[in-house]
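Chemist: Show me the folded form of this:
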Amino acid sequence: MSVRVRRVYDPPEAEDGTRVLVDRLWPRGLAKDAARVDEWPKAVTPSTELRRWYHAGEGSYEQFAERYEAELDADEAAEVLDHVRELVREGDVTLLTASKTPERSHASVLARLLEG
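Modeler: Take a look at the predicted model:
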């Protein structure tokens, strides 16, 4: 089983497996049927406050990742994270994000936690 991170705007691929949108907000300009999203677990997305803090350039990616991981320890997020882990145990999962740099986003932090 593998975990991939891709932009939600990229066309779906056969090897995507279960497609999980990991952004709190629906991506701009993207029709829901075109995205082919299987799951949208908003509880595992960064809080609005953390997202704004990071996008304002107030901290490093490493600080963001640390704060995001702490948010994922909260009860609701941890429960939903367990569900996503179960999806990974069942087969391939692609985490989808609208971020222009997915490798420096919450999606890559989440992928690392799911693979570990």
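
Chemist: use CA for all of it now, contacts and neighbours both
Modeler: Will do.

Chemist: how about the strands in the protein?
Modeler: Listed from the start of the chain, the chain has strands (DSSP state E) covering 3-7, 18-21, 93-97.

Chemist: Please generate a structure for the following sequence too, so the two can be compared:
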Amino acid sequence: MAFDIAVKRVYEPPAASDGQRVLVDRVWPRGMTKEKAALTLWLRDIAPSDALRKWFDHKPERWDEFQARYHEELSGRQEPLSELASLLEHGRVTLLYGAHEERFNNAVALADYLRKQA
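Modeler: This is a model prediction of the structure:
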């Protein structure tokens, strides 16, 4: 079964096409209100560990290693993964992140992980 997953920066306006909106950052995005975020769920426990997040620092040259380490962390996080999987059973889920970097962030890595598990 293929999941319908999108990835979007939380600061972009919500759209009907987003489906269920899930924030996947450990830290609440600076300057964002709950109303503007229009979240279905905040899954902070699915985010990379603080140590991994700080090591990565959104540096493209660390991307491959970050993904490998994050995917390893994810394999031990069954509860938040199950929550996400149950949302995906009902249609599109948009993974939201706060970082400026659009290509190299934890939401992109998480979407990749979920697609590989499908």
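
Chemist: TM-score them against each other, please.
Modeler: TM-score for the superposed chains, counting by TM-score structural alignment, normalised by the length of the first structure: 0.90, backed by 113 aligned residues with a Cα RMSD of 1.5 Å.

Chemist: ok so, going back, most tightly packed of the strands of the first structure?
Modeler: strand 93-97 (a mean of 25; mean count of other Cα atoms under 10 Å).

Chemist: in the superposed pair, what's the mean gap between that one and the second structure?
Modeler: After superposition onto the second structure, the mean distance of strand 93-97 of the first structure to its aligned counterpart is 0.3 Å, using mean Cα distance after the TM-score superposition for the first structure.

Chemist: which residues are contacting that strand?
Modeler: Contact with strand 93-97 of the first structure is made by 1-8, 16-23, 87, 107, 111, as judged by Cα atoms under 8 Å, 6 or more residues apart in numbering.

Chemist: got it, and stretch 48-57 of the first structure?
Modeler: Applying Cα under 8 Å, 6+ apart, the set of residues contacting stretch 48-57 of the first structure from outside is 59-61, 64, 67-68.

Chemist: For the residue in the first structure that residue 82 of the second structure lines up against, give its distance to residue 43 of the first structure.
Modeler: For residue 82 of the second structure, the aligned residue in the first structure is residue 82 (criterion: TM-score structural alignment). Residue 82 of the first structure sits 11 Å away from residue 43 of the first structure when distances are taken as Cα to Cα, to the nearest Å.
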